[in-house]
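**Student:** sequence first, predicted model second:
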Amino acid sequence: MKKAFLTLPLLACGLALTACAPTTQASTRTEAAPATAQANKPLISATGQPIHMALTPTFADQPGDVFKGLEQVGDPGVWVLRDRTRADVDGLKVEGRALREPINVVLIDLFAKTPQDALLRATAALDAAGLKPSDRYPHGYQAYLNGTFQPQVPAGQAFAKGVGSAREERLRLFGPWKTGDGYVFLAGIAAQNVTGQGRTFSDFMVTREATADALNNRTPFRKKGYVDLLSKVDTARETTADHDGCAVVLVARE
């Protein structure tokens, strides 16, 4: 697994990121056959309670599923998951292909004192950025970091902007995970077009950039750069559409 290309320093926490720009197109990755999953380990939530999920052989700590060595974060999974499989975007397809949902936002909080404090700070920031809790989207998703899975938070809800309009932006938040210096959240954000005929996929990157800018301008979370998670997929059966393979990283200033 490739390490991050360390070119853009994050002075607030010693993190350095790749110079992955909003319009940079990561090279398309060839899909490999999934490896056998690891032994079924207890999954622990932010509150220390076990999470019970079915073990499937389609996710493992292997190339294609986990990015190794992101400073101040560790080894994040690169996909939004459902029962340890790569989730699609609310059942939507692009040109008949499964639309896989990447992790494309990373939030790092070095100031939160507890998991509950970290969650309150993250949700308050999303609220200030215009994303409100909503139960209108499918739920029950997970994400992976450093050997453990965390469920979607708040339980049963995503965060949404533009609900009821022709374009809806929806973010799923996962975490927090405790790291050596603070707490980390992973998130997947996507936009959908809504018409009288139903929903279609709009984009990953436009809404990722708009949300990152809103967080940067209105909240303590500052945009520090991008990491290329190598999660761009374009095969006969799966796609990540306009996604460039990168996640934007934001670090709380205070």
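**Tutor:** Perfect, I can see it now.
**Student:** drop to CA atoms for contacts and neighbour counts, all remaining ones
**Tutor:** Will do.
**Student:** okay, now residue 242: neighbour count?
**Tutor:** 15 (other CA atoms under 10 Å).
**Student:** in contact with it, which residues?
**Tutor:** 203, 204, 205 (CA atoms under 8 Å, 6 or more residues apart in numbering).
**Student:** try this one side by side with the last:
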Amino acid sequence: MAVLPAAATPVAPPLPGNVILGVLSQVFGVVNSLIAPNPGVPPTDPLHLLMFEFVRRIELTLGMPVVGTRTDFTNDPVIGTNPVSTSPGTPSASDAVQTPYGNIGTWLLESNGQISDFGGQKIDGKSLLEPINVIIVDPTSTTAAEATAKFNAKMTQAGFPALPVHTRGFQGTIDGETYGQQPAGGVDAYSNNFFLLPDDHARAFGPDPVQTPEGFVWTVAVSREQIGLLNGVVPTHVYTSYNAARDELASQLMQDGATLVGIVPLSNSVDSATQTTGDHDGYAIVIQLND
């Protein structure tokens, strides 16, 4: 396990704090999706290109999301110079990596047991897979019920309460056991913003007993999203970053008293001809909850 130096404390790009700016950000995000469905490929038609440049100048002036800006890669200071931890082959729902915290399933799984693909979103024509990117250790709880109550309380205190209007029914695996998602019930996910605004949202799996007389482990899939158009047509939440969301969750838990333990490679970064994990670098940040 690689241990983070003190200088590498997670610091994620902030979400819009002003509601008006947040709404404007959403409006421009939808406009951008309409004008340039593939941010990496500007339009070539003269009229389309004129509109592209006109909107781009307005957005630059107002500090809004800028059309034509790629969102599928984010440099992450947390991981530093560690190489990307890539998948050794074709990703499988059964993929798992042995770590000091157990045999960690490396993917967010849908209710049918398949790897989640962010609701069918594609980046450059590639399916977007959802990785596990946070591990949370609870060293003191003695029962699963106690661990679950503590986990939900800590997430809420850190600014990630269970909020509605998110898809649910996901699964994750630890030590060969399949766990349904927390938060349980409703259409909730842990989130740090109203669903119509850009937010970081998370689903957790566990609690799995650690290899000691007491304590439990959780795995988390967390991503940053905003309102956009799926396939340029259907309004939905669309991906913007895994790294930024991972760092934000870790930072907020630490501000609430949790301890940054380190990072572990999960070999779940993918960039093939047909699949991608966006800006994910294949690492999970490890956080320890404290009483």
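**Tutor:** That came through, no problem. Owing to the predicted nature of the structure, the values given are computational and were not obtained by experimental measurement.
**Student:** can you give me the TM-score here?
**Tutor:** Overlay of the two chains. TM-score (TM-score structural alignment, normalised by the length of structure 1): 0.75; 208 aligned residues with a CA RMSD of 2.2 Å.
**Student:** one step back: so can I have JSON lines of the contacts of residue 242 of structure 1 showing neighbour count?
**Tutor:** Converted to JSON lines, those look like this (neighbours: other CA atoms under 10 Å):
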{"residue": "203", "neighbour count": "18"}
{"residue": "204", "neighbour count": "22"}
{"residue": "205", "neighbour count": "22"}
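**Student:** what about those residues, which are in helices?
**Tutor:** Judged by DSSP state H, helices contain the following of those: residue 205.
**Student:** residue 101 of structure 1 matches what in structure 2?
**Tutor:** Residue pairing (TM-score structural alignment): residue 101 of structure 1 is matched to residue 130 of structure 2.
**Student:** centroid-nearest residue for structure 2?
**Tutor:** Residue closest to the average C-alpha location in structure 2 (CA atoms, centre = their mean): residue 223, at 1.8 Å.
**Student:** alignment lookup: it to structure 1.
**Tutor:** By TM-score structural alignment, residue 223 of structure 2 lines up with residue 190.
**Student:** any idea how far its match lies from residue 145 of structure 1?
**Tutor:** Plainly put, residue 190 of structure 1 is 21 Å away from residue 145 of structure 1 if you go by CA to CA, to the nearest Å.
**Student:** please apply the same query to residue 91 of structure 1.
**Tutor:** With CA to CA as the criterion, residue 91 of structure 1 and residue 145 of structure 1 are 24 Å apart.
**Student:** more crowded one of these two?
**Tutor:** Remark: of residue 91 of structure 1 and residue 145, residue 145 carries more neighbours, 25 against 13, as counted by other CA under 10 Å.
**Student:** once you drop chain neighbours, what's closest to the aligned partner of that one in structure 2?
**Tutor:** Applying TM-score structural alignment, one finds that residue 145 of structure 1 aligns to residue 174 in structure 2. Distances taken as CA to CA, 6 or more residues apart in numbering put residue 104 closest to residue 174 of structure 2, at 4.8 Å, once the chain neighbours are dropped.
**Student:** quick check: that neighbour is in a strand.
**Tutor:** Yes - under DSSP: H, G, I helix; E, B strand; the rest coil, residue 104 of structure 2 falls within a strand.
**Student:** mind checking how far the aligned partner of it in structure 1 is from residue 200 of structure 1?
**Tutor:** Under the alignment (TM-score structural alignment), residue 104 of structure 2 maps onto residue 76 of structure 1. As for residue 76 of structure 1, its distance to residue 200 of structure 1 is 28 Å (criterion: CA to CA).
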